[in-house]
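Colleague: Have a look at this prediction, sequence included:
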Amino acid sequence: MATTYDSPLAPVPDGPLSPDERAALGKEARARVPRSAHAFFEPDQKRPDPLDIIERQSATRVPELIPVRYGRMLESPFRFYRGAAAIMASDLGAGPHTGLYAQLCGDAHLLNFRLLASPERHLVFDINDFDETLPGPFEWDVKRLAASLVIAGRANGFPVRQCATVVRAGVEAYRERMREFAGTPTLDVWYARDDFDQIAALLPERPGKQDERRATRAAAKARSRTSLQAAAKLTRVVDGTPRIVSDPPLITRLAELLPGAEGEDLARMLRTLVHDYRSSLSSERRHLLSRYHVVDMARKVVGVGSVGTRCWIILLLGRDDGDPLLLQAKEAGESVLAPYCGASPFQNQGERVVTGQRLMQAASDIFLGWEHVTGIDGRERDFYVRQLRDWKGIARPETMDPGTLGLFARLCGASLARAHARSGDPIAIAAYLGRRDTFDRALVRFAEAYADQNERDHRELADAVADGRVTARTDPAA
């Protein structure tokens, strides 16, 4: 049957493909890229200078924050990896791929999986970072996750064998969950989500008491991270009105960042952003947001790879001073995957982020939306908006022993498979992966090789700082 493609996500055949025909597509992909071929990573002489890639990103960011970004990436190989999604995209884009596309996170390292609140106020486990989301070969996300597990394991002093066991746990969970979705009705795939209370079902055996206690504490902490908690930590009452507390360079109130007329112009722009982005929300959520009004704004330094992008936190109040809502408006640029997967069909990069997030996440923030603005410098910029905090629980891999990291790897792998199955073809991907552990073992070797490369790139950054090519600045959050 002839098949043409008008989107990398979905084949458009002369007629509907049967499950057997979809499975055949997956098996055909093995001829292009055998599963064992994923084991190899060997940069050639034409590999771009990793620092050139990072510096090209820095060229469009807030200049005074670039040294903070380098300072955070300099701290450790794992921190460097978190900021090096563009480098890995370049490495993956230079090699062969399966051609089996799904909506990618684009930065699927282990710290971008966490506990989140669903709109129904259930605690769920899901991916949380979509700045680089774009359709692409499914294996690129799996490889980024696998390499992050080795890098985290090495940071904890785990020997090679234990790191390999952790990676195999994560990749095996991805493969097995994808096989499960291959036999699942379409709507059931779409409705699937990983509720905290059901997470144990994703693990091969019941977690030990220590892991159960750790999970319970993590859930309790996540549920405490609300707008009220964020407001209590980040604001104080000044002259009878709540104001954001400055903590430069991490958080700087707009009035302190740009006093005078320029600051007033920026404040008007941000108020307009909050007002106009409502058009990207559903009608009932627009109505909900209309119950709040803006009272203060500040610039916030976020993450590692995102440092230097324009990011604002905006304090709104509802019924009274005890009814706060903190929104985060973050600049969205072109995905690091775009040079290798093609440009996004969305002209607004904020819409690209939001659409990818809604496609991959089982349940997204009710205030998630996007807008396009003209900055006070006259430049056009895209933003996406979401709540600053909403029951978010962040993993701490540095506290995990090999067994616990292996359990967490399984959760990440299973969650990633669910996210990919919503947009890609789970039957084709599962057929490619197969029943045996060929792909799992290949990714262990890839992850080890890429972790080695990441360490070399990290050393290049350290050398560049030492010889003055770039300036690095430490900060309290590092």
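Modeller: Here it is on my side, so go on. Because the structure is predicted, anything quoted here is derived from the model rather than measured. Numbering: from 1, shown residues only.
Colleague: C-alpha from now on. contacts and neighbour counts both.
Modeller: Noted.
Colleague: All the strands of the stretch 201-350 of the chain, residue numbers only.
Modeller: Defined through DSSP state E, counting those that start in this stretch, the strands belonging to the stretch 201-350 of the chain, from first to last, are 235-238, 241-244, 251-253, 293-300, 311-317, 324-332.
Colleague: who touches stretch 227-237?
Modeller: Stretch 227-237 is contacted by residues 242-245, 322-326, 388-390 when judged by Cα atoms under 8 Å, 6 or more residues apart in numbering.
Colleague: Go again with 10 Å.
Modeller: By Cα atoms under 10 Å, 6 or more residues apart in numbering, the list of residues contacting stretch 227-237 from outside reads 224, 226, 241-247, 251, 296, 315, 321-327, 387-391.
Colleague: buried ones in that stretch?
Modeller: For stretch 227-237, the neighbour count (16 or more other Cα atoms under 10 Å) marks 227-228, 230-231, 234-235 as buried.
Colleague: with those residues in mind, which one is nearest to Y292?
Modeller: For the buried residues of stretch 227-237, the residue nearest Y292 by Cα to Cα is S227; the value is 13.1 Å.
Colleague: Put this next to the first one:
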Amino acid sequence: MTAPNSLTVFLSPAERAALGTGARAHAPRSSHGFFEAGRERFDPVEVIEGQSATRVPELVPIRYGRMLESPFRFYRGAASIMAADLGAVPNTGLRVQLCGDAHLLNFRLLASPERHLVFDINDFDETLPGPFEWDVKRLATSFAIAGRANGFSRKEQNVLVRTCARAYRERMREFAGMRTLDVWYAQDDADHLRALLASSMDKKARRRTARATAQARTRTHLQAFAKLTRSTPEGRRIAADPPLITPLRDLLADTTDNQQEKELQAVLEGYARTLPSERRHLLRHFRLVDMARKVVGVGSVGTRCWIVLLLGRDDDDPLLLQAKEAQPSVLSAQTGGDRYDNQGRRVVSGQRLIQTTSDIFLGWTHVVGLDGNERDFYVRQLRDWKGIARPETMDPGLLGLFARLCGSSLARAHARSGDPIAIAAYLGSGNRFDRALTEFAQSYADQNERDFEALAAAVRSGRVTAENL
């Protein structure tokens, strides 16, 4: 029997494990245990401003305002800063498809196409192949910063980080012993999560978990439809709430309705061509009626993000899509770039590789923007059974359970795209990597606070402008 690809080299499990342990020679596990910025470190505000240069100018102050709400919010928007820091130090060379922005709020409950709740990564704007530990470090550090925001003791913060790292390491060891297809089919559905955490949860935690699951099921496209649209003489339309939600009709007030309709249809047709044939058939049952620019997230503020309203049988049969601008990954400069000529396709390809079940309407397109510039976008449904964590409401025990879920889920994502045998061999069965990550997370949380203060100083001096909305 020939190999699926003539360039594929198949190694035995022992050879793959040897690659993992061999990586310790140039990147010892203890080397992950600290972060110290050199004297020649870049200006963090300059990095942020570099990203802002390609964004909608009037929205950039909103981004800075959101980042200055707290060090934790700053960290959410500072993936580009951390990518530059991680790229400057030796790495294991054990590559996976990285999420690229694996902070804890990018893990949540989602709906599978079979209408089951699953726990998975949700944001893939920065996805790109790279060393597995970059994602683990970003995730672990987010728990240290969240613990600080909640007023937890240093010991409690360290427990969160070790719990996350240990869950990743132990789950990866499980995948190392599994058959290839079993790794690919592995899924963290709601029942699996309850069984995983049952022995660790008290009654209060079980009630909160059940409530979070129930709430996620209510966050449907119909709820978003009721919140974001209104009835007009012309039919159902997206409600304006500028500058956070601005309908296209307001942005293009000097064009005719016919011109706007043609432009919207061109966007939809380009996107539809990236869907499988059966999904294109389903999409044809809906007609496009409205579109609006929406401000989203923290780090994404200022990128072009659109809500697209389509209607099926009647005005009570909606499909809401989100078309989000895809710019080059913040990891690109650290990994030598990527092979995609469309950044939307990069995001979609990475998401399909990492997630066990992706949105049925996930696709991409390339359009000419309102300013005449060509831009890439990826498209997905807006709000489909998404359960979002609220770490600020969690005590150390509950946030520790969430750290365990996130670490375990990240391992599953990495095992799909990387070599679980090599990674597990590198990590080993002891806690050396866990302890190293604890030291790294604390030192990088300190750096994050210094970078947060640098942005605050830039606002005070007038170098940049921040707006709270």
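Modeller: Thanks, I have it. Since we're looking at a predicted model, the values are computed, not measured.
Colleague: Can you give me the TM-score here?
Modeller: Here the TM-score for the pair of chains, by TM-score structural alignment, normalised by the length of structure 2, is 0.97; 465 aligned residues with a Cα RMSD of 1.5 Å.
Colleague: related to what we said a few turns ago, buried subset of the contacts of stretch 227-237 of structure 1, written for PyMOL?
Modeller: Written as a PyMOL command, the selection of buried residues from the contacts of stretch 227-237 of structure 1, which uses 16+ other Cα under 10 Å, is:
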select buried, resi 224+226+242+243+244+245+246+251+296+315+324+325+326+327+387+388+389+390+391
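Colleague: mind checking what V136 of structure 2 lines up with in structure 1?
Modeller: Mapped onto structure 1 by TM-score structural alignment, V136 of structure 2 lines up with V142.
Colleague: mean shift of the strand or helix carrying that match relative to structure 2?
Modeller: Secondary structure here is read from DSSP states H and E; on that basis V142 of structure 1 sits in helix 138-155. Taken against structure 2, helix 138-155 of structure 1 registers an average deviation of 0.3 Å after superposition, with mean Cα distance after the TM-score superposition for structure 1.
Colleague: C-terminal to that helix, what's the next element?
Modeller: Toward the C-terminus, helix 138-155 of structure 1 is succeeded by helix 160-182 as the next helix or strand (DSSP H and E).
Colleague: so what secondary structure elements neighbour that following helix?
Modeller: In terms of contacts (3 or more Cα pairs under 10 Å, 6 or more residues apart in numbering; DSSP states H and E), helix 160-182 of structure 1 is packed against helix 138-155, helix 186-191, helix 402-423, helix 426-433, helix 438-466.
Colleague: whereabouts in structure 2 does the last one align?
Modeller: Aligned using TM-score structural alignment, helix 438-466 of structure 1 spans residues 432-460 in structure 2.
Colleague: in the matching stretch, what's buried?
Modeller: If you call a residue buried by 16+ other Cα under 10 Å, then stretch 432-460 of structure 2 has these buried ones: 433-449, 451-453, 455-456, 459.
Colleague: cool, and stretch 40-49 of structure 2?
Modeller: Using 16+ other Cα under 10 Å as the test for burial, stretch 40-49 of structure 2 gives 44-45, 48.
Colleague: which residue numbers in structure 1 go with that stretch?
Modeller: Aligned by TM-score structural alignment, stretch 40-49 of structure 2 corresponds to residues 46-55 of structure 1.
Colleague: next one: stretch 180-194 of structure 2
Modeller: Under TM-score structural alignment, the counterpart of stretch 180-194 of structure 2 in structure 1 spans residues 186-200.
Colleague: Kindly check the end-to-end length of the matching stretch for me.
Modeller: Start to finish, the residues bounding stretch 186-200 of structure 1 are 24 Å apart (Cα to Cα, to the nearest Å).
Colleague: tell me which residues in that stretch are buried?
Modeller: 189-190, 192-196, 200.
Colleague: same thing with stretch 143-159 of structure 1?
Modeller: Under 16+ other Cα under 10 Å, the buried positions of stretch 143-159 of structure 1 are 143-154, 156, 158.
Colleague: which residues does the corresponding residue of structure 2 for I313 of structure 1 contact?
Modeller: With the correspondence set by TM-score structural alignment, I313 of structure 1 lines up against I307 in structure 2. By Cα under 10 Å, 6+ apart, I307 of structure 2 lies in contact with 228, 238, 245-248, 290-294, 320-324, 379, 381-382.
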